[in-house]
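K.L.:
pasting the structure only:
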């Protein structure tokens, strides 16, 4: 670049290069809109499809919202139940009432009543066989679910529908957790204001149905959240009812096998687990064959699920569980029911404590009585007969040693014919009127008339007692009259003594039932129980003192050495003199040796007794005693149907004989405490058949003299007795 003279460079424009042509600006290709999906078919089908989609969107929106709300409600309910669940230890003994353990006279257990609880057991310490049997039988997925098993419920519904039941009837598909929830009654406590009884409460807790299933779910989930699986199983093992009053597997193992649940083998565990399906039905004390068949099913499940090898399962089947000696005997059920009534309800039938009762029962004698009754019925009574019988055996002091309330063992609380059935006694009542005469001074050798007799009963008209044989013996001794069970003589004696006196003697001996007012009192028209009558005969054996039959020795709380209640019964006040009782014993011994009770005769042993047959043979009795025991037998129909060809001297006497033979096995023969009277000459008769009174006017046993001192019978009987004495050949003579 040049400069001018001024030193400045001339302004020269810079050479500029030609600008490069501008590149065209890149532009994005126009976006083509994605093709719209083809619309559905137009017209009615399109409208329907659109409506379905609309409904689906509404339902889906509703469903997930409802589900979310339901989940929150479920969580709230589960949380509520969770907060109400008590500590584990408080959940194990769920009984509302306690147990009563009954011991015999040798302190051996023979029966249980109430609900027994053997003590707390732990799922981790019980026999492994028992643990496995319960899980295999009740809930094989127990350790894998969260308290409920949808698969199990679906399977149960399918089974129920296939078998024609409702979907929730029968098989419930419940898990062990759900069953535990039922055992806990979903946390609802027993309230006497809402349920009439504990049985009704438990029935309500166990009932099924959709609403019950729905309520089980949150409670089961709460159990799973609160306790471990082992804890839940522990609750279940302790609370499950397993029949025969056993609550929990420990009580059941003790009840059936006499051992702890920690010690049972595979066969015993299978039988116990099998009870969960139907405790009473499968109870081995109810039906052993049925219990073993059910145990076989459980053993199969245990093998199938790998808890038993094939060899172990086969060994368990070949060696099934057996009952302990105490459980197998099943003796004394009727006695247990009766002796429970001897204590107060709050310590027996409704006790909330565990109680032990020591009793007078002799299991050997009980077995003897039961077997004798069964054997005689099998040999003497036609097959299919519904006739019943009862037996009572006691000591002379009233201690009951055996009691059979019916031909077959029955569940607790069944009708006991020995204590509950009030039946007419027939001629078995006659010893009491002879006791009155003997205590008044007459001798077994004194005489009484057996001739037709008619008594005018005010308001009823004439009444004429008849002898069973329809024959009359004339003038006979009191011994002969009792020996042959002569009715006319019995009525004469009763009327002479006075009915009030006869009633008083019978009542004082322990016949507590209401006694008849009319002259038929002498013939056993009154009703009584076998227990009362046997106790009254015990009073004759012990020398004439009243007896109150008793079975309770003492009652105490389990583990407590101090009895709460002691014996309530035994020998009471004297009723007749010892001499009178010994004379009466002699007279009754002749009944067995030569009279109507000869079929009761015991080989090589003295015995005394009396037959009894009521009008139309509706009841047949035999009661009697040896020097060691008193026994009574009753036979009849529950509906009062007349017996066919049976009298007290027949089958009842044979039952009595068999009972007493077996009861006295091993006991030495002892003589009866009896007095044999001096024989007396019969009265001298006038030509008209009357007693020649002058001949006997100075004799000490002249009846007219005694009648002046005797108490007047009830209902105007005093005048009647005097008329009988004076006008009908005389009642007594020496």
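P.N.:
Everything's here; your move. Keep in mind that what you see is a predicted model, and the values were worked out from it rather than measured.

K.L.:
every contact and neighbour count from this point should use C-alpha atoms.
P.N.:
OK.

K.L.:
and the next element down the chain from the helix or strand hosting residue 132?
P.N.:
Secondary structure from DSSP states H and E places residue 132 in helix 128-138. Next in sequence after helix 128-138, counting helices and strands by DSSP H and E, comes helix 150-162.

K.L.:
check which helices and strands that following helix sits against.
P.N.:
For helix 150-162, there is no helix or strand it packs on, judged by 3 or more C-alpha pairs under 8 Å, 6 or more residues apart in numbering; DSSP states H and E.

K.L.:
please identify the buried residues of that helix?
P.N.:
Within helix 150-162, the residues scored as buried using 16 or more other C-alpha atoms under 10 Å are 152-153, 156-160.

K.L.:
please apply the same query to stretch 520-540.
P.N.:
Neighbour counts over stretch 520-540 (16+ other C-alpha under 10 Å) mark 520-540 as buried.

K.L.:
and what of stretch 365-382?
P.N.:
Under 16+ other C-alpha under 10 Å, the buried positions of stretch 365-382 are 365-373, 376-377.

K.L.:
just the residues contacting that stretch, thanks.
P.N.:
331-332, 389, 391, 393, 401-404, 407, 651, 654-655, 658-659, 662-663 (C-alpha atoms under 8 Å, 6 or more residues apart in numbering).

K.L.:
what do you get if the cut-off is 7 Å, keeping everything else the same?
P.N.:
331-332, 401-404, 407, 655, 658-659, 662-663 (C-alpha atoms under 7 Å, 6 or more residues apart in numbering).

K.L.:
in addition, the following structure is provided for comparison:
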């Protein structure tokens, strides 16, 4: 065998190299994959062909084919739309993550003015005192018949009701029926705003489904009855029954229930204390709805038709509605950082409001609008007045709360125009400039943009004092180029502006939007010598047992200095000059040192005057809600006139506080003026406008001592009864 020639040949055959073995390995894998894919494709093809052959037995022809294809496409696009819409609705579900989402806003608040007199109520009571089963059956039926007849049959969205509403609206050629279910309306009340947009409707629909999945129908109905806005500044049927009929909700008649149910659609339009005939006509429609829904018979409602409800006459009451809305929001904010207040939801709040100043603010705004509004194409205005530490004493959020509850003093954002310039100049003073610094008033370009002066002319080299007095536009722009707009924004935030400022090239001349209340608070920093003065409304909060839960002078930190005192003195001197010799001469007050700045925006859309004395800081805005132009209304016209009318009254009969850094005797006009004495002013004033802090504390202490004495006397007479504050008032 050793000499076998075949074995010798085998020894001569070379062994495969490593590279060849690797190549063959991968070729084998490739062959396996190709074979597997081919077999898989063949199997799938056979399955599809078999499935297609099976479906051919059910192939639609003619009109049925068109309908089936339409349904198939509709389902496909419907699923795509569902996913897209769900993505838009995600932000709305953030609010549902809080465990206390049902009670976050549940406050029953009695508001007092700064002197302790009741000025209004706000809030909702969500407790077991009036459970759903004790609310009159007539009110529940009236609500369901008017707002959602199929409430117990749908899952949050009523497609049948929506389709019916669309048909009725098409027949009427307008909106006569709404398609929103009661659950959707509750979702809006709990989590959303009244914004009319597609995104809000999407969020509302998904939140309605979420509410239906997490709450029972009875819970949803109870929440709706407690949360619905009922006009007159009250929420919920319990508060509405007390406000409109001065009775407990359990005692409502059918006619009164129908009138309350009619408020859901348009509470301000059908509020009986505003328009009783309209409220009764609406109540009659509700009674008809109850008959049509077969919840009552015509015979059962005939008595309510013949004897409609009679509401309490509140025509003489002028409640500070805008202030109360804002004050309620401040209570909610306070509750988020005050555990005691967060637990006790029925409270009495003593506010900073001065009712006499509030009446004068309303009068000043209405008078100027009535005399000049139509002539100057201006239909809206707002005013906020505060003492220099930030305590708001008067607020006008619009011309009529009955027509619009939108608070233009707090929530509206408008361009301030030249009233923003003091932020630029005080920043300049803190960066090496002074009132006598010279800057050239000549054309300045930033890219393709160049600011123009109101007079369309240039003065050449001017001092900063003259530039601000005459409201020259080129100077603040030049200053911003020197030290940067970022420093201006930083100063504005430090002084009290809270909304985001856009860092644009036109920022120095007031292109970024601000609120009226923020402007009043920011200028208060000048009035108090350089301390930040955030606006506030709450002085003291007590629970239903009289226990003090919050007292501002004890629970708030000390004031923070944000501006150097010497720079504030320089700014005050200039802004006094604006009133004395500049664009705000109509704001002069006899015998009072006043400072401020006018502001007018492009196309005369916004007109401002923000001014202050040693006693008050007040901001006034005029314009139109739809942003249309006025007829050349400037800050030195209607706003300055309104400011002067209000502030002259506010300073009547009070001790004048010196403006920091400004001496009245150095002003020629004031030095020559014949000012009335304090005694003469008091004789013509109905009451002091603002008491000294020491006097306020003394009067409050006397009142508290008297209450304790009355309580002790009553306790001796009847150990089981302790008189309330109302009992004390009656005893007086």
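P.N.:
Received it, and whenever you're ready, just let me know what you need. All values derive from a computational prediction rather than experimental measurement.

K.L.:
buried sites along the helix holding residue 132 of structure 1?
P.N.:
Residues 128-138 are the ones in helix 128-138 of structure 1 that count as buried (16+ other C-alpha under 10 Å).

K.L.:
swap in stretch 311-325 of structure 1?
P.N.:
313, 316-317, 320-323.

K.L.:
try stretch 252-264 of structure 1
P.N.:
By neighbour count on 16+ other C-alpha under 10 Å, the buried set for stretch 252-264 of structure 1 is 252-258, 260-264.

K.L.:
just checking, which of these belong to helices?
P.N.:
Among these, the ones falling in helices (DSSP state H) are 252-257.

K.L.:
thinking again about what came up before, dump the buried residues of stretch 252-264 of structure 1 into TSV; add distance to residue 669 of structure 1 as well.
P.N.:
Formatted as TSV, the buried residues of stretch 252-264 of structure 1 follow (distance: C-alpha to C-alpha, whole Å):
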residue	distance to residue 669 of structure 1
252	44
253	43
254	40
255	39
256	39
257	39
258	38
260	44
261	47
262	49
263	47
264	47
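
K.L.:
pick out the residue closest to the middle of structure 2.
P.N.:
residue 411 (4.7 Å; C-alpha atoms, centre = their mean).

K.L.:
aligned to it, what sits in structure 1?
P.N.:
Aligned counterpart of residue 411 of structure 2 in structure 1: residue 420 (TM-score structural alignment).

K.L.:
could you check how far that match is from residue 508 of structure 1?
P.N.:
20 Å (C-alpha to C-alpha, to the nearest Å).

K.L.:
what span of structure 1 lines up against the helix ranked longest in structure 2?
P.N.:
What stands out as the longest helix in structure 2, according to DSSP H, is helix 18-55. Aligned using TM-score structural alignment, helix 18-55 of structure 2 spans no residues in structure 1.

K.L.:
show me which parts of that helix are buried, residue by residue.
P.N.:
Judged by neighbour count (16+ other C-alpha under 10 Å), helix 18-55 of structure 2 contains no buried residues.

K.L.:
so after it, what's the next helix or strand?
P.N.:
By DSSP H and E, the next helix or strand past helix 18-55 of structure 2 is helix 63-89.

K.L.:
just give me the neighbour total for the aligned residue in structure 2 for residue 407 of structure 1.
P.N.:
Residue 407 of structure 1 maps onto residue 399 of structure 2 when the alignment is built from TM-score structural alignment. By the criterion of other C-alpha atoms under 10 Å, residue 399 of structure 2 has 18 neighbours.

K.L.:
lovely, talk soon.
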